[in-house]
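J.: Sequence and predicted structure, then a few things I'm wondering about:
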Amino acid sequence: MSKVTYQADVPTLMTVCDAKQLNNGILGTLVCNNLVEDSRQVQAGDLFIARPGLESDGRRYIHQAVQKGAIAVLVEAHDIDQFAQATNCTVPLYSVENLASQLGNIANYFYNSPSHELTVIGITGTNGKTTCCQMIARSLAAMGHKVALMGTLGNGFVEDLVDSPNTTLDALSMHRLLAEYRDAGAKYVCMEVSSHALAQGRVNSVNFDVAVFTNLSRDHLDYHGDMDSYAEAKKCLFKYPDLKSVVINSDDRVGNEILNDTEIQVDKYCFCITRINALYEQNSIYTEAVDFNDDGIKAELVTPWGEAVMTTNLIGQFNLSNCLAVITTLGAIGLDLNDSLDALKILPAVTGRMECYGGSEQPMVVIDYAHTPDALMHALKALRPHTKHRLHCVFGCGGDRDRGKRSEMAAIAEEFADNVILTSDNPRGEAIEEIIKEMQTGLLNPRSVSVKADRKEAIDFTINRAVIGDLVLVAGKGHEAYQFIGNEKHKHSDIDWVRKVLAKGNWS
């Protein structure tokens, strides 16, 4: 299938965001072939969009963009008089206040409203976004539907994901990819929606059909400042126009706030572990009996679509909650309950999410992305029933991020694991030793906790000192194949390294 190309009349496109023309430029018809924010990527016929970014300001590169063939420029209006390149622009120059919030509208128009022709499922929450997104998409694919997904593990069709720079893409890339998926015949798109993306307007003008809330706990306070602001960012998703239904974890306090919000006038479904938190008798899904075993989870369910038994090879109570979210979402979009359960039964663990290695004649090693206090606690509690002897925990904390959670995570590891090894995560611009010192302030007995700053060494050390029947949790990085140390990106995969250590070990 050949790639569809898009064009738009620039003056008409500018009316979408109420932009004002600042110069005379060229009068008459003016058609652009692409929307570009990076001046280095501009080609002849493109519309260059220039606005302030985190590290630079696109308005400083107007001249370069025009030299490369930009036929028009749209700029952020605030402080535009400080940029001589804008004053001397030789092509039509337009401006609009708060340009970042308008990018979704502009891209949606340029790509002919792609999300309106798709069933878009948006998933937000602190933990579980990736697992739920992957499981919903893979369940739909198993039922024979053409489905794309967008999130932490990549963007694209289920078996053909392309790495993503962020959990949720920028607005221009978002609508461009939605158009690609629509043009390639997709019916569904499952999308992880981060709090950053909601706060920054990156999903503006996406037509969500279903919004899913998994849970909320401490994370990203370096960006949002406090938990209330973090929660408010998440809640934005549930007030999007044209939303048809919401799927909410009613075991969560913020989930209950969303369900009780009278401004949200759409179909509301809630899922919860037990009936006590089932707020909507007709639209609730909960368990009546649960068996956590070595093979996974078996649960008796009560749902709006009938009673049933669910089985999955995933482990842990939080994965039970994820499974309930998936089943509820599939039901909310009209899919058969038995088909959903059949699909769920055969799904493997999501990459880097409670992924198991070893076992039998080796220690069991579980790799998980848990990088918040709540996620680490739930991971350790989930693994305790599967631990025959000692439960080990290897983890670190990221640099240049929320420092307050470092001591909390160390305290949780000390409480719920039998043996704790502190190591590096993505230290970025901070010294690994200083991060570990802050982690140690949360410990009751620091002398009982090992420190191995090198992550590979820490994993090797722990696995080789474990015995058959022990379980080792390697937490924090999950699927990631790198470490950010200083300004450099170093190749490192917990998955690859654990496999190597297990292959070389001898536990006979």
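T.: Sure thing, it's come through.

J.: alpha carbons only for contacts and neighbour counts from here, please
T.: OK.

J.: after the helix or strand where residue 329 lies comes which helix or strand?
T.: Taking DSSP states H and E as the criterion, residue 329 maps to helix 317-332. Moving toward the C-terminus from helix 317-332, the next helix or strand (DSSP H and E) is helix 337-345.

J.: for that next one, packing partners?
T.: Helices and strands touching helix 337-345, by 3 or more CA pairs under 8 Å, 6 or more residues apart in numbering; DSSP states H and E, are helix 129-142, strand 306-312, helix 317-332.

J.: Of the ones you listed, which is nearest residue 208?
T.: helix 317-332 (12.9 Å; CA to CA).

J.: who touches the closest one?
T.: 128, 131-132, 135-136, 210, 212, 214, 245, 247-249, 269-273, 285-286, 297, 305, 314, 336-337, 340-341, 344, 378-379, 382 (CA atoms under 8 Å, 6 or more residues apart in numbering).

J.: Buried ones only from those residues, please, as a PyMOL command.
T.: The following PyMOL line selects those of the contacts of helix 317-332 that are buried, judged by 16 or more other CA atoms under 10 Å:
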select buried, resi 128+131+132+135+136+210+212+214+245+247+248+249+269+270+271+272+273+285+286+297+305+314+337+340+341+344+378+379+382
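
J.: Thought residue 416 was touching residue 380, still the case?
T.: Yes. Between residue 380 and residue 416 a contact is recorded at 6.1 Å, counting by CA atoms under 8 Å.

J.: Comparing these two, which residue is more hemmed in?
T.: residue 380 (23 against 20; other CA atoms under 10 Å).

J.: okay, pairing it with this:
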Amino acid sequence: MSHVPTTAPGPAGLRPARPTPRPLDEVVEGVAQRVVLPAGTPSAGTRGFVLPTVSGVVIDNRAALPDDLFVALPGARVHGARFAADAVARGAVAVLTDDAGAAQCGGLDVPVVVADDPRAVLGEVAARVHGRPAEALATFGVTGTNGKTTTTYVLDTLLAALGRTTGLVGTVETRSAGRAVPSALTTPEAGDLQALLATMREDGVDALAMEVSSHALALHRVDAVVYDVAGFTNLSQDHLDFHGDLDSYFSTKATLFAPDRSRRGVVVLPGGGEGRAWAQRLLDEATVPVVALDLTGRGERDGWTVLDVEAGAHQQEFRLVHADGRSLDVTTTLPGGFNLANVALAVVMVLESGVGVDDLAAALTRSGGVRPVVPGRMETVGDRPRTVVDFAHNPDALALALDALRPTTAGRLVVVFGATGERDRGKRPIMGRVAVERADVVIVTDDDPHGEPAGQVRAEVLEGARAAQAAGGRATVVREAAPRARAIRDAVLDAGPDDTVLVAGRGHEVWQEIDGVNHPLDDRVEARAALADRAAKDTGEQDA
């Protein structure tokens, strides 16, 4: 949270150009145990000491600017208070921390505000500093294991088609009225988020589409935002290294559908299996009004139902019908049943925000349907062989991606993927099994090893893959290849012209972390380079 050495660029953030300074005493009213004044300062009772005003809130000392409040949080290895002096040297005029942090801040010439749990109050404090900017925006928050990024991009596309000035916050990037910066986290830390929202307000943004991760909910990053409409895509195994088990993971997601975090919600209701059970549970337990988006066509619960699906090679069409008789025809260029669910969720969230069916239908007609470009999400980077890069990094997402590509693959379906080190180990053999059951050629490589031996991670994926192959899985080829760039290149060069190569797991990401060092690696760049070399080789052979 505070200073962590890395070779990757630091987080790029958007901050308002014209912040309004707020008195520190007003900003921390009701959240502070006490305020420790600098050593030697006369007490407020004798000399009327005046606390400073603050214009921003940061938890990274390197990002501190003049008049900022630096929030020193306890960390896994060191306390953020260790970096308070540096933040003050950069211009911070006060520190917010806990008792342990305050004990390390002696000697600072700025006030130290002490709170029992500074992370828990950070969102509220940052919202106060920036004048509660979320209240000026129509806000849409999307949570779920898979599909958050695509759904937010579709929301952004729909809102823009309706003439709104849009903002977007998510895994790939952060955008405010057309300007963009890369994202460091799926959901920014609370101080950064409130600064972003204040910037959007300053830029004239009036509608926000935002990914809301389970980590963000658990770590209080979005506590001061009440979304007009919250959406739930699905739930499957992921992030259990953080949450412990699926029930805890679900319970964290479900907190988005409570009055302190949203006003109403939309829940995707799939056809069956464990995913349907989680969706049913959320529909039953949500404490704000929620509607179901039924993908089965049966309309078993009041809400919206998907009907008349027609999937072609280049687009798919469907009809949304509400229990009250409203209906809307939708066309999208995004492939696969899972993307149909993402598009339908975004459409229904917009309708549930109060937009009329006729108004949205007219906007879709003007824009030629739903045609978003979602970086690293089923992104086709070349043909012959068709090569697709997708972020699928857990068993459910990998299965959905392979199932979506199978019907339009004339030759073999090849998949290159790995698993992340120092994360949920339980999903590794499951991903190996999923790949063997659905692909013809399975190439296991590295994702982000982090500090774990890369070969160990690959071995655990391969264990599941080879067990599935021995049990009669579809894949006839299962092999290991590293490093990742070489695995991608070999897969593209070895594939036939009618094959499909899916490079899964990293999507839009451009850094691969190995032993704490970030190395440049973009799957799309590597795949395009291999395709170019293949094309040059083919041309040379033809000329010869």
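T.: On my side now, so go ahead. All figures in this text were calculated on a predicted structure; none of them were measured in a lab.

J.: on that earlier part again, give the aligned range of the helix holding residue 329 of structure 1 in structure 2.
T.: Using TM-score structural alignment, the residues of structure 2 aligned to helix 317-332 of structure 1 are 337-352.

J.: Repeat that for stretch 452-472 of structure 1.
T.: Taking TM-score structural alignment, stretch 452-472 of structure 1 hits residues 481-501 over in structure 2.

J.: Report the buried residues of the matching stretch.
T.: 481, 484-485, 487-493, 495-496, 498-501.

J.: In the stretch 151-300 of structure 2, mark out all the strands, start to finish.
T.: 166-169, 173-176, 179-182, 207-211, 229-232, 265-269, 290-294 (DSSP state E, counting those that start in this stretch).

J.: possible to save those as JSON lines with distance to residue 357 of structure 2?
T.: Putting the strands of the stretch 151-300 of structure 2 into JSON lines (distance: least, CA to CA, whole Å) gives the following:
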{"stretch": "strand 166-169", "distance to residue 357 of structure 2": "20"}
{"stretch": "strand 173-176", "distance to residue 357 of structure 2": "27"}
{"stretch": "strand 179-182", "distance to residue 357 of structure 2": "30"}
{"stretch": "strand 207-211", "distance to residue 357 of structure 2": "18"}
{"stretch": "strand 229-232", "distance to residue 357 of structure 2": "17"}
{"stretch": "strand 265-269", "distance to residue 357 of structure 2": "16"}
{"stretch": "strand 290-294", "distance to residue 357 of structure 2": "16"}
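
J.: Can you check which of these gets nearest to residue 277 of structure 2?
T.: Of all the strands of the stretch 151-300 of structure 2, strand 265-269 comes closest under CA to CA, at 8.7 Å.

J.: That closest one vs structure 1, average offset?
T.: With the two structures superposed, strand 265-269 of structure 2 lies on average 0.8 Å from its match in structure 1, counting by mean CA distance after the TM-score superposition for structure 1.

J.: name the helices or strands packed onto that strand?
T.: Using 3+ CA pairs under 8 Å, 6+ apart, strand 265-269 of structure 2 sits against strand 229-232, helix 273-285, strand 290-294, helix 337-352.

J.: got the contact list for that strand?
T.: Residues contacting strand 265-269 of structure 2 (CA under 8 Å, 6+ apart): 229-234, 257, 275-276, 279-280, 282-283, 288-296, 341, 345, 348-349.

J.: I'd like to know how far residue 105 of structure 2 sits from residue 64 of structure 2.
T.: 16 Å (CA to CA, to the nearest Å).

J.: Also residue 534 of structure 2?
T.: In terms of CA to CA, residue 534 of structure 2 sits 48 Å off from residue 64 of structure 2.

J.: how many other residues sit next to the closest residue in space to residue 182 of structure 1 that isn't next to it in sequence?
T.: Excluding the flanking residues, the one nearest residue 182 of structure 1 by CA to CA, 6 or more residues apart in numbering is residue 114, at 6.3 Å. Neighbour count for residue 114 of structure 1, taken as other CA under 10 Å: 22.

J.: counterpart of residue 114 of structure 1 in structure 2?
T.: Using TM-score structural alignment, residue 114 of structure 1 sits opposite residue 133 in structure 2.

J.: measure its match to residue 445 of structure 2 for me?
T.: Counting by CA to CA - residue 133 of structure 2 and residue 445 of structure 2 are separated by 44 Å.

J.: again, but for residue 142 of structure 2
T.: Residue 142 of structure 2 sits 31 Å away from residue 445 of structure 2, taking CA to CA as the criterion.

J.: Pick out whichever of these two has more residues nearby.
T.: The neighbour comparison of residue 142 of structure 2 against residue 445 (other CA under 10 Å) goes to residue 142, with 29 against 26.

J.: hang on, that one packs against residue 151?
T.: Yes. At 7.3 Å, residue 142 of structure 2 counts as touching residue 151 under the criterion of CA under 8 Å.

J.: returning to what we had before: I'd like to know which of the helices and strands packed on strand 265-269 of structure 2 is closest to residue 164 of structure 2.
T.: helix 337-352 (11.9 Å).

J.: buried stuff in the closest one?
T.: 337-350, 352.

J.: re the thing from before, average distance between the match of helix 317-332 of structure 1 and structure 1?
T.: Averaged out, stretch 337-352 of structure 2 is 0.8 Å away (mean CA distance after the TM-score superposition for structure 1).

J.: Which of the three states applies to residue 389 of structure 2?
T.: Here residue 389 of structure 2 is recorded as strand under DSSP: H, G, I helix; E, B strand; the rest coil.
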